[in-house]
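**Student:** output the structure for:
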Amino acid sequence: MFRPGIPLPGSDAGREQPRPVEDAAAPTAAERVRTLVESSVSAALDIPSIRSQQDTPPGSGSPEARAVTPDGDVVLLVPAASPAAQLVEHAAGDEVTAVMEITDVAPVAVPHRIRGRAWIAGWLTPVRNKQRAACARLVADRHPAGPMPSDPAWTLLRLEVGEAFVDDLWGAEQVEPDDFAAAAPDPLAPHEAELLQHLAASHSEQMRGLCGLLGDREAACAAAGGCAVPLSVDRYGMRVRFCGLEGFRSDAYFDARFEFPDPVDGIARLRQAMRLLFETAAERPGSQ
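**Tutor:** Next comes the predicted model:
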């Protein structure tokens, strides 16, 4: 049976994202960073030595694609002519420190669309010889629709992770390199954007029906003319943002987290969990 929705604190345009206030099944900080690193969301590569020498702004070496090796290093596909690639190529064994910032933006229209950021700090080196073929396969497997690593216009760099940090819907936490290497990305991450867009476009009434699982906030939610937007989904559950609630300004909102009975490991299990969630909400007294 589903645990009722966990209402999270309200917020407005001048405050932070709502964060969980009750214990809930959640991905670890290392898993959240790993998921963002291996996703296709935007990232910017900041190399302090480039900025100091060439007055180049952060992000000038932004990677086109990313993957993680079994040892926990991050492989980056960058333009061969980029400042980052040129600097690393001519570093002659010197350490090139870098920070990669990843920004996670919700794929649906919702107040406060930035769901979180992650930072990976470490050292860049070129990927050469036998390592190149293995790293190229990792990148191609993770981003099959992206540029081919074998194209001479692109080159591969390796970012050895020294430390990581995430600040997202779950909170702000530091991640150790060993924990990052041992973590696995969320199995739903490659499909999340499409899933959320489908729920928002084709299941708006069922999403609003989740008001029936909100306990003390059910009446205000049901009486309002606002909307219920699916903000995120992972193997443990779904987070929904309820907007335009009665008694609040039109730009105010609150979030609720709906946990699945068991973690899901793929699309088929997710469909079953979502169907059960909607059926549970529809069976509540007063639902239509």
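
**Student:** from now on I want contacts and neighbour counts done on CA atoms only, so please keep to that.
**Tutor:** Noted.

**Student:** just the helices in the protein please.
**Tutor:** 29-37, 48-54, 83-89, 129-142, 177-182, 192-202, 204-208, 218-223, 267-282 (DSSP state H).

**Student:** need the winner for burial among those helices.
**Tutor:** helix 29-37 (a mean of 24; mean count of other Cα atoms under 10 Å).

**Student:** what does it contact?
**Tutor:** 66-68, 102, 104, 118, 164-166, 173-176, 179-180, 183-186, 189 (Cα atoms under 8 Å, 6 or more residues apart in numbering).

**Student:** want to put them side by side, so please do this one too:
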Amino acid sequence: MDDQTRRPTAAERARTLAYGVADGVLAAPGVPYAPVTAHITDEHGVPLLLMPAASPIAAALAGAGDDLTATLRLSDVAPVALPDRVRGRAWLHGWVSRLPEDEIRGAALTLSRLHPRPELLDLAAGDGDWTILAMDVAQIEVEDAWGSATLEPEEYALALPDPFVAIEAGILSHLDSAHRGELRGLLAGLPCAARATSVRPLGLDRHGLWLRCELPDGEAGAAAGEPLDLRVAFAEPVRDLAGLRCVYRRLFGAAVPRP
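**Tutor:** Prediction:
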């Protein structure tokens, strides 16, 4: 199988980062950076951003008219407690605007599916302390382990986020707490596996699993304080949790568990 078919495309990576799990900060010219309280994208990748109504970005938008030039900065942080946990970044450039009043309730319900926060209940009931902004995306940049890319909005909108983005944190936490020996066994035969002080899960997508190998001081990469990240590619893309369980059974069955 060609290597390009065993990895997510740049557009899929951007859609996954924008989905709503990654940490978000909204930046606009002349306005202090505003951490995004919660965010999610709709089926077309349009970001919906929960923000305090009294935030500087909301005030600037009120004075700007219909919309405001802004950038949504996203940081993908590994759910497992590791050094250097940032796995990737994305920048969505475009314009933010307030949602019309008749769309607020539906947007609050959409956000609540991923972020069941009390602020959304208040907002849906007409509370004035919070607002939801929508972003019209004009250009996208993504940078991660596969490199960097700049995307047009059309290819971004047509892509889909990874099917495991919303449950990746739970899966990786389980692998880290219960299957470290099996994870080390996946690297059997590689010199780094025998030397590594630990092998821990770093990332998961439908094409494969990223593992973080911590090496002793003086080893390649470790001298500079840099761990070694390795990729375990699946034989074919996985579509759902049942398929993922089958892949894990095959991988772990063939691996030699190591302490």
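
**Student:** kindly write the PyMOL command that selects the buried subset of the contacts of helix 29-37 of the first structure.
**Tutor:** Provided next is the PyMOL selection string for whichever of those are buried by 16 or more other Cα atoms under 10 Å:
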select buried, resi 66+67+68+102+104+118+164+165+166+175+179+180+183+184+185+186+189
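
**Student:** in strands, which of the contacts of helix 29-37 of the first structure fall?
**Tutor:** The strands, defined by DSSP state E, take in Arg66, Ala67, Val68, Ile102, Asp104, Ala118, Ala164, Phe165, Val166, Glu173, Gln174, Val175 from the contacts of helix 29-37 of the first structure.

**Student:** the fifth one maps to what in the second structure?
**Tutor:** Taking TM-score structural alignment as the alignment basis, one finds that Asp104 of the first structure is matched in the second structure by Asp76.

**Student:** wait, that match touches Val86, no?
**Tutor:** Yes: using Cα atoms under 8 Å, Asp76 of the second structure is in contact with Val86, at 5.6 Å.

**Student:** check which residues of stretch 230-237 of the second structure are buried.
**Tutor:** So, applying 16+ other Cα under 10 Å, buried residues of stretch 230-237 of the second structure: Leu230, Ala233, Phe234, Pro237.

**Student:** which stretch of the first structure lines up against that stretch?
**Tutor:** By TM-score structural alignment, stretch 230-237 of the second structure lines up with residues 256-263 in the first structure.

**Student:** got it, and stretch 86-101 of the second structure?
**Tutor:** The aligned range for stretch 86-101 of the second structure is 114-129, by TM-score structural alignment.

**Student:** contacts for that stretch, please.
**Tutor:** Identification of contacts with stretch 114-129 of the first structure by Cα under 8 Å, 6+ apart yields 17, 33, 36, 85, 88-89, 95-106, 135, 156-169.

**Student:** I'd like to know which of the buried residues of stretch 230-237 of the second structure is nearest to Leu251 of the second structure.
**Tutor:** Phe234 (8.8 Å; Cα to Cα).

**Student:** could I get the contacting residues of the closest one?
**Tutor:** Arg6, His207, Gly208, Leu209, Val247 are the contacts of Phe234 of the second structure under Cα under 8 Å, 6+ apart.

**Student:** the last one matches what in the first structure?
**Tutor:** If I follow you right, that is Val247 of the second structure. Per TM-score structural alignment, Val247 of the second structure is aligned with Ala273.

**Student:** cool, Glu154 of the second structure as well?
**Tutor:** Checking TM-score structural alignment: Glu154 of the second structure goes with Asp178.

**Student:** burial of the closest residue to its match other than its chain neighbours, as a residue count?
**Tutor:** Counting by Cα to Cα, 6 or more residues apart in numbering, the nearest residue to Asp178 of the first structure once its immediate chain neighbours are dropped is Gly72, at 7.6 Å. Counted with other Cα atoms under 10 Å, the neighbours of Gly72 of the first structure add up to 19.
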